[in-house]
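A.B. asks: coordinates only, no sequence provided:
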């Protein structure tokens, strides 16, 4: 069952940013050995779930991928789901989590920027389970972390970028100042320099995942300075990156995060794939088993059904590189840089 914004407003549950009608999930994980702690009321799937998203549900990337995954799980489990998206300020995040916690058993927050609000609100609702997509404070029994290490596939992209680049200069166009962005920037550069130590790597964070104009301006500047491969940590802002490439008239390749958008431009060479259907399933399995982890649970590249660096059609010449680099990361032969 899906709850509409109108019904929620009548009950006074959500006097907040836009409320939408699907469940969305924060990044989840498969790492860690923590046996976990029992979720409040666990043993069956929650019947009422609230979701808060830091960005728009239709961004064709991070947040929309959550919705795609959760729709399947919500239908299967018969859950009532309430969603608030575009939560962009600290106070709005606190309000969203507080209001949803008043009427739901499980709260899932998508976006690292929501972690601070989770730390504040969760202790006030000890009978509600909170799952965040960033590392939360310790010692709160009903507060948990499931998160992907988004920098790891960016490292693989960097290895490919160094081999693809003819100019010896590549770029990174980041979105907001959140850990996945900084991790991806660090790891993309590290991957490239593992192949060509002298390669030039420009990096900028434009302050938004969805502002196409800012993304375009930053990309144009990097292309003008010689970059011919760019990792665009952008969601709804990706069209701005692709417009800059097209208008430059140059051969520039682009990686994007999360979803397959290869058909949007011949400039796209690959993407850091994530599948939240698997992640949502794991969170609900742990919830029902009463084994939500007390320590952060992460995914890197160990489960390709959750996260992997994938290539767009026509770039198969790099598949062996992707496979080999991924294998070395998983075996420990390659160590991620500090901060990545």
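C.D. replies: Right, received. Where do you want to start? Source: prediction; values computed, not measured.

A.B. asks: CA only for contacts and neighbour counts going forward, please
C.D. replies: Noted.

A.B. asks: against residue 262, how distant is residue 289?
C.D. replies: For residue 289, the distance to residue 262 (Cα to Cα, to the nearest Å) stands at 38 Å.

A.B. asks: here's the one I want to compare it with:
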């Protein structure tokens, strides 16, 4: 028997969760809870707390049992997943794509009644029993930059800073998107970009942050891991505005944040669990979390004015409308899709030879008629007087 994919079948399984158990697995810290329900979670060191807390935050009020597995290495991922399926869990949620070696277990008889949640990292292949989960770093950081630009405009600031961890392609794209977001509000704003060289080294993070403060940064985005708080505290000392790199920390006072940029794995898992409970999770598909469409990702001001919050909601609405247009275009017949956008270079190159030939033929025919070398149209004899 295959894992159900029809919404009615999933709803039936969701109603039965109150009699089942849940099992999350973490590569960082082993956690467990004695409630009564069903996902199994696996996470990396950087995201384990958020991931497991997300499962508990959603599951425990519903009396679901969350079983957290910790310190799972890549080599042990498959055996850990098999052990969870042997406990009759209803969902296995991997916290990182690095644990994708566990996915073959989803096709085994012991896991035939288990739904799988997997982050779409790297080149993980879609299989019938897993839900792949992904987001867009460009949309998240563009919105973060736009929100930072709004605060800068209101406070008459002109310099922002982005402090990344590693100078790698993923973080480079994030920095470019953040810069574009700031300049979508303030075209002449100065955006400083630097990389500390490590996601979790507090000393390096503070050094990179201090360098940007000396250059006049009035907004600091510590796009870091374990060293985020060290960089944010240093920014707080000089009254510089700060943003969170993925979680909602508006309630935090040490350090203090002005904007929460929310795209952490725990938030996505919580949203997926809600879909699972509502019978709306579709395994065998890829879920792309879109700003303005889904509850997460999102951006919010921690102490924003009514006008600022209104403007930020308008940004989310624009994201949603843009995604709606893209979806309608992708679902339209091919002949409508081709007319819904300007012709690309290849389309123009195909049309130009025909257009040039046609115009040349018209000009040639006109010249021939003027010289009298082309027979003139014959006159209908019945029209003669």
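C.D. replies: Yep, that arrived. Quick caveat, the model's predicted, so the values are computed rather than measured.

A.B. asks: how about residue 216 of the second structure, what's its partner in the first structure?
C.D. replies: Using TM-score structural alignment as the criterion, the counterpart of residue 216 of the second structure in the first structure is residue 226.

A.B. asks: so its match is in which element?
C.D. replies: Element membership of residue 226 of the first structure [criterion: DSSP states H and E] is none; it lies in no helix or strand.

A.B. asks: what residues does the residue nearest the centre of the second structure make contact with?
C.D. replies: The residue lying closest to the centre of the second structure (Cα atoms, centre = their mean) is residue 135, at 1.8 Å. Residues counted as contacts of residue 135 of the second structure (Cα atoms under 8 Å, 6 or more residues apart in numbering) are 288-290, 297.

A.B. asks: pretty sure the match of residue 216 of the second structure sits against residue 167.
C.D. replies: Yes: with contact defined as Cα atoms under 8 Å, residue 226 of the first structure reaches residue 167; the gap is 6.5 Å.

A.B. asks: who has more neighbours out of those two?
C.D. replies: Taking neighbours as other Cα atoms under 10 Å, residue 226 of the first structure and residue 167 compare with residue 226 leading, 19 against 13.

A.B. asks: what about the closest residue in space to that one that isn't next to it in sequence, how many residues nearby?
C.D. replies: Nearest residue to residue 226 of the first structure in three dimensions, chain neighbours excluded: residue 169, at 5.9 Å (Cα to Cα, 6 or more residues apart in numbering). When counting by other Cα under 10 Å, one arrives at 21 neighbours for residue 169 of the first structure.

A.B. asks: and residue 169 of the first structure? What does it align with in the second structure?
C.D. replies: In the second structure, residue 169 of the first structure lands on residue 159 (TM-score structural alignment).

A.B. asks: could I get the contacting residues of that match?
C.D. replies: Neighbour list for residue 159 of the second structure: 189-192, 216-219 [criterion: Cα under 8 Å, 6+ apart].

A.B. asks: which among these count as buried?
C.D. replies: Buried subset of these (neighbour count, 16 or more other Cα atoms under 10 Å): 189-192, 216-219.

A.B. asks: got JSON lines for the residues you listed, with distance to residue 8 of the second structure too?
C.D. replies: Listed next are those as JSON lines, based on distance: Cα to Cα, whole Å:
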{"residue": "189", "distance to residue 8 of the second structure": "52"}
{"residue": "190", "distance to residue 8 of the second structure": "53"}
{"residue": "191", "distance to residue 8 of the second structure": "50"}
{"residue": "192", "distance to residue 8 of the second structure": "52"}
{"residue": "216", "distance to residue 8 of the second structure": "57"}
{"residue": "217", "distance to residue 8 of the second structure": "54"}
{"residue": "218", "distance to residue 8 of the second structure": "52"}
{"residue": "219", "distance to residue 8 of the second structure": "49"}
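
A.B. asks: thinking again about what came up before, next one: the residue nearest to residue 226 of the first structure from residue 262 of the first structure, what distance?
C.D. replies: The gap separating residue 169 of the first structure from residue 262 of the first structure is 23 Å, by Cα to Cα.

A.B. asks: check residue 128 of the first structure too.
C.D. replies: From residue 128 of the first structure across to residue 262 of the first structure, the span is 40 Å (Cα to Cα).

A.B. asks: who's more crowded, these two?
C.D. replies: Neighbours per residue (other Cα under 10 Å) separate residue 128 of the first structure from residue 262, with residue 128 holding more: 22 against 18.

A.B. asks: please name the residues that touch the residue nearest to that one when sequence neighbours are not counted.
C.D. replies: Nearest non-adjacent residue to residue 128 of the first structure, counting by Cα to Cα, 6+ apart: residue 105, 5.1 Å away. Going by Cα under 8 Å, 6+ apart, residue 105 of the first structure touches 46-50, 127-129.
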